[in-house]
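Enquirer: build me a model from this:
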Amino acid sequence: MKIMGLDYGDKTIGVAVSDEFGWTAQGLEVIRRTSKAADLARLQNIIQEHGVEEIVVGLPKNMNNTIGPRGELSMEFAEALQTKVKLPVHLWDERLTTVSAERTLLEADVSRKKRRQVIDKIAAAFILQGFLDSNKRR
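Expert: From the prediction side, this is the model:
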């Protein structure tokens, strides 16, 4: 069963997809946001292309575990996505995933321009991998 991970942001949506076994997450693409309808349509296409059966949306929490305005927007997006695609959508704590993705890209000596192009899909892969790893332990 394939699972899709999303890093939902103001300007972009990072997309990652798991392998068939749900063991590993791979960054897939970065969607440049244009409109809610267009964003949801693109995600629906990806879901169909990859046979996705579940979705994980990163939930940006504050360091004190509260949910701020950014988290509320992610929750609204997750709800709209679930309504549109009729698949289970899970929210996953994404604290520090972008920081971890940035650090990984810096350690790999990726140029600043290239980092900007891929950081969101790497963050989506970190979100999805965290979810996958958590499910393995259950």
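Enquirer: rest of the way, CA atoms for contacts and neighbours
Expert: Will do.
Enquirer: gap between stretch 14-30 and the chain center?
Expert: The gap between where stretch 14-30 is centred and where its chain is centred comes out at 9 Å by CA atoms, centre = their mean, to the nearest Å.
Enquirer: show the end-to-end separation of that stretch, please.
Expert: 5 Å (CA to CA, to the nearest Å).
Enquirer: check stretch 9-23 too.
Expert: Span of stretch 9-23 from end to end, CA to CA: 25 Å.
Enquirer: so which helix or strand takes in the residue lying farthest from the centre of the chain?
Expert: Residue farthest from the centre of the chain, counting by CA atoms, centre = their mean, is Asp109 at 23.2 Å. Using DSSP states H and E, Asp109 is not contained in any helix or strand.
Enquirer: name the helices or strands packed onto the longest helix along the chain?
Expert: What stands out as the longest helix in the chain, according to DSSP state H, is helix 112-137. Here helix 112-137 touches strand 2-8, strand 12-18, strand 25-32, strand 52-59, strand 89-93, helix 97-107, going by 3 or more CA pairs under 8 Å, 6 or more residues apart in numbering; DSSP states H and E.
Enquirer: how about this one, so we can line them up?
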Amino acid sequence: MTTSPQEGLPRGARLAVDVGTVRVGLAVSDPDGLVATPVETIPRVAGSGAVPAGAVPADIARIAQEVVERGVGVVYVGLPKHLSGKESASSAAARGYAGLIAQAVGPVPVHLVDERMSTVSAHQALHASGRAGRKHRSVVDQVAAVVILQSALDVERNRSIRAGERVG
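Expert: Have a look, this model is predicted:
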């Protein structure tokens, strides 16, 4: 396997996941980890109680499909924290969701990365682009995933390590 421009890191696309209570935003990078782009927003199913025990929820299955189709080398999941850095109930939910992703994607590493302000940044970017506030809902999770991924890519570039905390 070849290495990426971030010395010592394996080459491969990176996938970011912005976990919401209703929707999940996805963003992906190129194989060299240079640019983050939005992929899609999928309905959140995992954790809703609508999935029989032992079954893979449709949203987790969709994420696993993206990992395979795009040759993803690492999945970054946003970890919401308070501005103080303390974790909340949303943090626990994101940790649980990241665990489900890790089970579904097998050997591909899953990392939790601090996502403080990602949704705020996403709304600001959409507003700056001229998109009406009421139309943000359909894409804000994708844009938040782009913000999460770009932050992780910056860590990779600056420190030559994977960003965040590895799940499992």
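Enquirer: what would you report as the TM-score here?
Expert: TM-score for the superposed chains, counting by TM-score structural alignment, normalised by the length of structure 1: 0.95, backed by 138 aligned residues with a CA RMSD of 1.1 Å.
Enquirer: can you redo the helices and strands packed on helix 112-137 of structure 1 as TSV with mean neighbour count and distance to Arg137 of structure 1?
Expert: As requested, these are exported to TSV (neighbours: other CA atoms under 10 Å; distance: least, CA to CA, whole Å):
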stretch	mean neighbour count	distance to Arg137 of structure 1
strand 2-8	28	17
strand 12-18	25	17
strand 25-32	20	16
strand 52-59	23	17
strand 89-93	19	16
helix 97-107	16	20
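Enquirer: mind putting those in JSON lines, distance to Thr83 of structure 1 included?
Expert: As requested, those are arranged in JSON lines below (distance: least, CA to CA, whole Å):
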{"stretch": "strand 2-8", "distance to Thr83 of structure 1": "16"}
{"stretch": "strand 12-18", "distance to Thr83 of structure 1": "18"}
{"stretch": "strand 25-32", "distance to Thr83 of structure 1": "20"}
{"stretch": "strand 52-59", "distance to Thr83 of structure 1": "12"}
{"stretch": "strand 89-93", "distance to Thr83 of structure 1": "10"}
{"stretch": "helix 97-107", "distance to Thr83 of structure 1": "26"}
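Enquirer: of all the ones you listed, which lies closest to Gly130 of structure 1?
Expert: Closest approach to Gly130 of structure 1 among those is made by strand 89-93 (8.3 Å; CA to CA).
Enquirer: could you check how far that closest one is from the centre of its chain?
Expert: Counting by CA atoms, centre = their mean, strand 89-93 of structure 1 comes out at 9 Å from the chain centroid.
Enquirer: which residues in structure 2 does that strand align to?
Expert: Mapping strand 89-93 of structure 1 onto structure 2 (TM-score structural alignment) gives residues 110-114.
Enquirer: which residues touch the matching stretch?
Expert: 74-81, 95, 98, 101-102, 148, 152, 162-167 (CA atoms under 8 Å, 6 or more residues apart in numbering).
Enquirer: related to what we said a few turns ago, the residue farthest from the centre of structure 1 maps to what in structure 2?
Expert: Under the alignment (TM-score structural alignment), Asp109 of structure 1 maps onto Gly130.
Enquirer: now Val52 of structure 1
Expert: Per TM-score structural alignment, Val52 of structure 1 is aligned with Val72.
Enquirer: in this structure its match contacts Arg14, no?
Expert: Yes. Judged on CA atoms under 8 Å, Val72 of structure 2 makes contact with Arg14 at a distance of 5.3 Å.
Enquirer: shared neighbours, those two?
Expert: Pro31.
Enquirer: if we can go back for a sec, OK, contacts around the residue farthest from the centre of structure 1?
Expert: No contacts exist for Asp109 of structure 1 under CA under 8 Å, 6+ apart.
Enquirer: would you mind measuring from it to Glu102 of structure 1?
Expert: Distance from Asp109 of structure 1 to Glu102 of structure 1, by CA to CA: 11 Å.
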